[in-house]
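Asker: Next comes the sequence, and after it the predicted model I'd like to discuss.
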Amino acid sequence: MRCFLYSALVVLLSFTGIQAQTATSQPTPSSLLERAERALYRSDATMLDFTTQLKDKAGRIQSGISGKMYLQGDAFRLEYGTITAVYTTGTLTYYDSAEQTLTISTPSAEELLQINPLYFLRSRAKGYQSSLRRSTPQHATVLFTPMNTRGSITNIIAVFQQSNGLPSQLVFLAKDKSQLTAKIGRVTHRATYPSSFFQLDAKDYPGCEVVDLR
């Protein structure tokens, strides 16, 4: 009887240890953000394919785009359809070849999210509260809620790949019940670009209309 109790105790303690190890192996939002930031914003440049889809409150698709994104430090460049957009040192410049317009602005943090959904990962979701919603061996899902409730975004749901830390999907939920979904495709790295790659100048687009919103 004493031998049986001892054996049962060993099994129980072993099981408890396994449970503890499993619990501590759960990723935290901060660790996921740190891995994502390191994976996307290394010392070199990052190139990735992306798609976005906007749905209204009834679930109807309003728009969808696919393109390429280039990340380097705090600067980024987007290319999709007729649009080429660059952001650096607080200024966003984008050229629309269909309209032949070059627009210059100083976007807010929330406007930046709408232009580049990955940008909030650069600051590791500063200004957002976070909670882990689900974790599997393949993916981890985190819910982000803005601390400032005056904006139009109510929540951001991010899905991270456990294998490499990269985000695979970001869903932005707005107060008007619309939903923007961004999906990340192939990600590659290369040597850094010259600073001119993240700049657009009117002289490069002869005859374009310049719209300065600063």
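Answerer: That came through, no problem. Numbering: from 1, shown residues only.

Asker: C-alpha only now, for contacts and for neighbours.
Answerer: Noted.

Asker: which helix is the longest one in the protein?
Answerer: Ranked by number of residues, the top helix in the chain under DSSP state H is helix 2-24.

Asker: and the helix or strand following it, which residues are buried?
Answerer: Note on helix 2-24: by DSSP states H and E, the next helix or strand toward the C-terminus is helix 29-40. Residues Pro29, Leu32, Leu33, Glu34, Arg35, Ala36, Glu37, Ala39, Leu40 are the ones in helix 29-40 that count as buried (16 or more other Cα atoms under 10 Å).

Asker: Please compare the first structure with the one that follows:
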Amino acid sequence: MNKLVSKILLFLLMLTTFQGLQAQKGAKETAVDPQAKKLLDKATAAFDSKSGLTIDFSLIMENLREGGKRQTIPGKILLRGDHFKLSVAGVDTYFDGKTEYVYVEKNKEVTITNPSQEDLKDINPLFLMKSYQSGYKMRYAGAVSVNGKELEMIDLYPNDLSNDYSIITIVLDKASLVLQSVKMQGKAGINTVLDVTKVTKKALADSEFVFNTDAHKGVEVIDLR
């Protein structure tokens, strides 16, 4: 799983597990803005992935060091608990809770592995979120109007100052509190924006999270289990 995939998972899994960000105890509670928490509490309900959730998105990379040069990558992720299928940039990554399948279409090959506990920190939603769920201060950043749409903004500030990002901004539709975008402001001058274009709640079968070799004739299978 490359860094781009991990970044996408982090974005989307933050949305399905806002509770983790709100579960800070003791002194950290003073860093949680009550208004921001209230909004995220309500938004959480819209991103319940227990039975199945499909999210279409665009990932926008903005390089401020090169005059704001932008690269846009469309993608889709299917989520159900710790299972997922992520399709982005010609690569489909499947994880069924035990086995990972990475299918690279242009190479016509799929690599199959059973990730170790250490590997799971990069690819498993639950492991990924554990490193982030209590590491942020939270602040309500206000309401704005963009193209006639009223939006609410919440800023998250990492407690770990060595983090690559200084601020993560979550944007919600003011009326429905449905997620619109997440922006990570990079310290190195590279910003990453996830624009959510569609969210569909639908039950997902186990087969959605396993690569089907029968349906991909001629594909080279590299089984590293």
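Answerer: Looks like it arrived, so ask away. Given the structure is predicted, the values throughout are model-derived calculations rather than measurements.

Asker: what TM-score do we get after superposing?
Answerer: Comparison of the two superposed chains (TM-score structural alignment, normalised by the length of structure 1) gives a TM-score of 0.67, and 179 aligned residues with a Cα RMSD of 3.5 Å.

Asker: Am I right that Tyr103 of structure 2 is in a strand?
Answerer: Yes: with DSSP: H, G, I helix; E, B strand; the rest coil as the criterion, Tyr103 of structure 2 is located in a strand.

Asker: so what corresponds to it in structure 1?
Answerer: Under the alignment (TM-score structural alignment), Tyr103 of structure 2 pairs with Tyr95 of structure 1.

Asker: just checking, that match touches Thr101?
Answerer: Yes: the pair Tyr95 of structure 1 / Thr101 is scored as a contact, 5.8 Å apart, by Cα atoms under 8 Å.

Asker: returning to that earlier point: buried sites along the longest helix of structure 1?
Answerer: Buried positions in helix 2-24 of structure 1, judged by neighbour count with 16+ other Cα under 10 Å: none.

Asker: Does anything pack onto that helix? Which helices or strands?
Answerer: The contact analysis (3 or more Cα pairs under 8 Å, 6 or more residues apart in numbering; DSSP states H and E) places helix 2-24 of structure 1 against no helix or strand.

Asker: how much space is there between Pro125 of structure 2 and Asp48 of structure 2?
Answerer: Distance, Pro125 of structure 2 to Asp48 of structure 2, using Cα to Cα, to the nearest Å: 14 Å.

Asker: Likewise for Ile8 of structure 2?
Answerer: Ile8 of structure 2 is 17 Å from Asp48 of structure 2, by Cα to Cα.

Asker: So which of those two has more stuff around it?
Answerer: Under the criterion of other Cα atoms under 10 Å, the comparison of Ile8 of structure 2 against Asp48 puts Ile8 first, with 21 against 17.

Asker: Next one: the aligned partner of Ser135 of structure 1 in structure 2 from Ile154 of structure 2, what distance?
Answerer: Aligned by TM-score structural alignment, Ser135 of structure 1 pairs with Ala143 of structure 2. Taking Cα to Cα as the measure, Ala143 of structure 2 falls 9 Å from Ile154 of structure 2.

Asker: Looking at these two, which one has more neighbours?
Answerer: Neighbour count, other Cα under 10 Å: between Ala143 of structure 2 and Ile154, Ile154 has more, with 23 against 15.

Asker: neighbours of the residue nearest to that one when sequence neighbours are not counted, just the number please.
Answerer: Among residues not flanking Ile154 of structure 2 along the chain, Tyr140 sits closest, at 4.6 Å (Cα to Cα, 6 or more residues apart in numbering). Neighbour count of Tyr140 of structure 2, defined by other Cα under 10 Å: 20.

Asker: Where does Tyr140 of structure 2 fall, secondary structure wise?
Answerer: In the assignment (DSSP H and E), Tyr140 of structure 2 maps to strand 136-146.

Asker: how distant is the next helix or strand along the chain from that strand from the center of its chain?
Answerer: Per DSSP H and E, the first helix or strand lying C-terminal to strand 136-146 of structure 2 is strand 149-158. Between the centre of strand 149-158 of structure 2 and the centre of its chain there are 16 Å (Cα atoms, centre = their mean, to the nearest Å).

Asker: List the buried residues of strand 149-158 of structure 2.
Answerer: Leu151, Glu152, Met153, Ile154, Asp155, Leu156, Tyr157, Pro158.

Asker: Closest one of those to Thr200 of structure 2?
Answerer: Distance to Thr200 of structure 2 across the buried residues of strand 149-158 of structure 2 (Cα to Cα) is lowest for Leu151, with 20.7 Å.

Asker: residues touching that closest one, list them.
Answerer: Going by Cα atoms under 8 Å, 6 or more residues apart in numbering, Leu151 of structure 2 touches Ala143, Val144, Ser145, Val171, Leu172, Asp173, Lys174.

Asker: Strands along structure 2, start to end?
Answerer: For structure 2, strands defined by DSSP state E occupy the ranges 53-63, 69-80, 83-88, 91-95, 100-104, 109-113, 136-146, 149-158, 165-173, 179-186, 190-201, 220-223.
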